[in-house]
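J.: I'll drop the sequence and a predicted model, then ask my questions.
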Amino acid sequence: MNNNSNSLAKLLPMMLCFFAMGFVDLVGIASNYVKADLNLTDSQANIFPSLVFFWFLIFSVPTGMLMNRIGRKKTVLLSLAVTFASLLLPVFGDGYALMLISFSLLGIGNALMQTSLNPLLSNVVSGERLASSLTFGQFVKAIASFLAPYIAMWGATQAIPSLGMGWRVLFPIYMVIAVVAILWLGTTSIHEEKEEGRPSTFGECLALLGKPFILLCFLGIMCHVGIDVGTNTTAPKILMERLGMSLADAGFATSLYFIFRTAGCFLGAFILQKLSARTFFGISVLCMLVAMVGLFVFHEMTMIYVCIALIGFGNSNIFPIIFSQALLAMPQKKNEVSGLMIMGLFGGTIFPLAMGVASDAIGQSGAVAVMTVGVLYLFFYMMKIKR
């Protein structure tokens, strides 16, 4: 009983850290509000989500090296401190340069957190419980993701006028949660085992991209994150363009996406016990492919919402399936493979930039076309998954 209570006491602060990990997804709805406030084009506004995920390319592998020096818990605490700083800046305004710095720090903090929090969790739970705990962590993370548009919408329409913050009230609310996470995790004792063998180098990690299946997995992660960030950012714009909705009303589309993505994360743990990874992956990709076709065709609010929900559910379990496939392909190189897969989150930089250019040229259908390319790649990847 004492062991269970002790494990729970260590698990709860880490689940709050997973919630803080979800703060990164506020960039989608926030970029739409910044676009409206500053009269930006789609290309200019999409720099914000692109900038957030750019830092995964730079920081994922070095973070693994940092963990070898200072430990996993201290690395997670550092990530929370950087996240706190990113959330503090918008309290002072929403100028273009200020928001660029804020979103950069948000991306750096999240890169540190994504790389270090999962390994830290393995110090508290192990074996079969680790997989379920990681899945539950993703579920908790998704809660923060779909709450962000609601909080921003509340701030834009209902918040106390004297605060003078509007939608930016989202930042201090999440900032307070980050502070609680720092204090709670900081006072929690967690024993970390020392890594065996020589730490991986940056070159050794990148060299694994020479393995064909690892490269396919890396590109798959890039497409998954590109579709995720792309839908998060573009869904409200589609409703505004086709139905003339206000941003406050259209912001529900982002929440809808994350509601179904959260449900997908929760259900995926049970579905994968009944279906093979390849079968479930195929169903997930089919959901997204149908949705992309629908977003080209439909102009009715209900059908657009159905398409967004299908993307949310379909994209919810793509990451864990690809990640596990990569680890199974090279079990002797788990650290290097893990670093590469986290680096693949850089797809969140490439897709929004391409989508911004395409939507400026031909409207939001151009952005949908870019995401469709990612879905088609995932269909190709499915054929390479072992039965």
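T.: The structure has been received and is ready for your questions.
J.: use CA for all of it now, contacts and neighbours both
T.: Fine.
J.: so how far is Phe380 from Ser31?
T.: Counting by Cα to Cα, to the nearest Å, the gap from Ser31 to Phe380 is 31 Å.
J.: do the same with Phe202
T.: According to Cα to Cα, Phe202 and Phe380 sit 29 Å apart.
J.: here's the one I want to compare it with:
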Amino acid sequence: MSDLQRPHYRGALVIVTSIFFMWGFLTCLNDILIPHLKAVFALNYTQTMLIQFTFFGAYFVMSLPMGKLLARVGYKSAISLGLSIAAVGAVMFYPAARAPSYPLFLAALFVLASGITLLQVAANPYVSLLGPESSASSRLNLAQAFNSLGTTLAPHIGGGLILGAAVLGADQLASLGEAERLAYQSQQAHSVQLPYLVLAGVLALLALVVAAWKLPQFKERARDTSDSGSAGALEVLRHRHVRLGVIGIFVYVGAEVAIGSFLINYLSLPEIGGMRESDAATYVSYYWGGAMLGRFVGAALMRKIRPGLLLGLFALIAAGLTLTTMLSLGQLALWSVVLIGLFNSIMFPTIFTLGIAKLGPLTGKASSLLIMAIVGGAIIPLAQGAIADRVGLHHAFVLPLLCYLFIAYYGLRGSRVITPQPETATRA
């Protein structure tokens, strides 16, 4: 379309790409919050994983309402509103730390994630509209690369600001008197106030820029892509590659988030890395940085290898690395778990693309279901936390191992498009 090739869309793409960076940064900052709040509130692994359960649960709870909001206000206003909601969530970290209160931290995370959910629903398709259809995939890959840059930098910056001060172990914390314990918790919790207030300011500034900038609304396009009722969902789920693709997104996001969430605590174990939590945060940057690097490598490989096959191979390697870290100790266990990030890289966009393949007018409905499947980031880390509390963190990685094996199956066999038989549709 010629009207989508005007020069001012370059500015719009720059703004939206910066938003991809911000939500990647905010999402990965949870990996720093997890060991910090675990120590401050003396939580077990299951309780700590309520952080990711709350954050990614917002995707499931809020995605449909946010889709309806998008249809009502258009892309530009939805993006500005999403940034504003996320800014409110970031500000809520101040009273949560002042209390200090773990439930208030979870409430702040839910509001923050609700804003990011609206950004996810609006910004991904918006990028595809900011130029010719033929280069939509290229633009989205560029935006996602900046999202990965955010996830790479967050552990490094957040680790220095939030995990810089040494924290007491569970035994030391238990030995404190009630007044001393409350004073210690308050002091440690306050370390998150300044970083999140700064982030709130950046988000609010971005919201104002988006609102003031002459960006296209594409309001009619927003209405066209918002139809995701239950009847449409049932219709699209008759397609096998969509059903399995929804499961694929669920287990992929769950495995990726679970590994990132436990990485600092895992590397701090004496038999693995035996390092300080602030030092372990550097390896979290390597984990997410590998995903960023792998996207560029994967994009080049896909020119010669079909996406399903490459997805299957990457998933098998990730499964092998997961098994290696479970069966080894020291540096081998350390680097095998960190290297999983490199092979996570192509999984989300490839599963997503395979899941919406050859659906025609049902594409929008399938996309909505795949986005809702991001709730795997809430369920699987919580389940791994429960396993870790029973058998230890080292062997709790069996859950991501099973996830990667399913993804390998999906890439090699499950993603093949099989058209539903007409009589199946008639019976339904």
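T.: Okay, I see it. Treat the numbers as computed from the prediction; the structure is a model and nothing was measured.
J.: how alike are these chains, TM-score-wise?
T.: With the length set by TM-score structural alignment, normalised by the length of structure 1, the two chains reach a TM-score of 0.92; 383 aligned residues with a Cα RMSD of 2.4 Å.
J.: pick out whichever of Ser31 and Phe380 of structure 1 has more residues nearby.
T.: In this view Ser31 of structure 1 and Phe380 are compared by other Cα atoms under 10 Å, and Ser31 has more residues nearby, 22 against 14.
J.: so that one touches Thr234, yeah?
T.: No: counting by Cα atoms under 8 Å, Ser31 of structure 1 stays clear of Thr234, with 10.2 Å between them.
J.: what segments of the stretch 251-387 of structure 1 are helices?
T.: All helices of the stretch 251-387 of structure 1, identified by DSSP state H, counting those that start in this stretch, fall at 252-274, 277-297, 301-315, 318-329, 334-343, 347-362, 364-382.
J.: next up, the contacts around the equivalent of Thr372 of structure 1 over in structure 2.
T.: When structure 2 is aligned by TM-score structural alignment, the residue opposite Thr372 of structure 1 is Leu401. Neighbour list for Leu401 of structure 2: Ala318, Ala319, Thr322, Leu323 [criterion: Cα atoms under 8 Å, 6 or more residues apart in numbering].
J.: run a quick neighbour tally on the counterpart of the second one in structure 1.
T.: What that stands for is Ala319 of structure 2. In structure 1, the residue paired with Ala319 of structure 2 according to TM-score structural alignment is Leu289. Leu289 of structure 1 has 24 neighbours, counted by other Cα under 10 Å.
J.: swap in Ala178 of structure 1?
T.: Residues contacting Ala178 of structure 1 under the criterion other Cα under 10 Å number 26.
J.: and it, what does it touch?
T.: Cys17, Ala20, Leu80, Ala81, Thr83, Phe84.
J.: circling back: hmm, which of the contacts of Leu401 of structure 2 are common to structure 1?
T.: Here is what carries over to structure 1 from these, by both residues aligned by TM-score structural alignment, their matches' Cα atoms under 8 Å: Ala319, Thr322.
J.: just the buried ones from the contacts of Leu401 of structure 2?
T.: Ala318, Ala319, Thr322, Leu323 (16 or more other Cα atoms under 10 Å).
J.: now the first one: how far from Ser345 of structure 2?
T.: From Ala318 of structure 2 across to Ser345 of structure 2, the span is 11 Å (Cα to Cα).
J.: ok, back up a step: including distance to Asp94 of structure 1, could the helices of the stretch 251-387 of structure 1 go into JSON lines?
T.: Converted to JSON lines, the helices of the stretch 251-387 of structure 1 look like this (distance: least, Cα to Cα, whole Å):
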{"stretch": "helix 252-274", "distance to Asp94 of structure 1": "21"}
{"stretch": "helix 277-297", "distance to Asp94 of structure 1": "31"}
{"stretch": "helix 301-315", "distance to Asp94 of structure 1": "28"}
{"stretch": "helix 318-329", "distance to Asp94 of structure 1": "32"}
{"stretch": "helix 334-343", "distance to Asp94 of structure 1": "29"}
{"stretch": "helix 347-362", "distance to Asp94 of structure 1": "21"}
{"stretch": "helix 364-382", "distance to Asp94 of structure 1": "25"}
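J.: so for Ile227 of structure 1, which of those helices sits nearest?
T.: Of all the helices of the stretch 251-387 of structure 1, helix 364-382 sits nearest to Ile227 of structure 1, with 5.5 Å by Cα to Cα.
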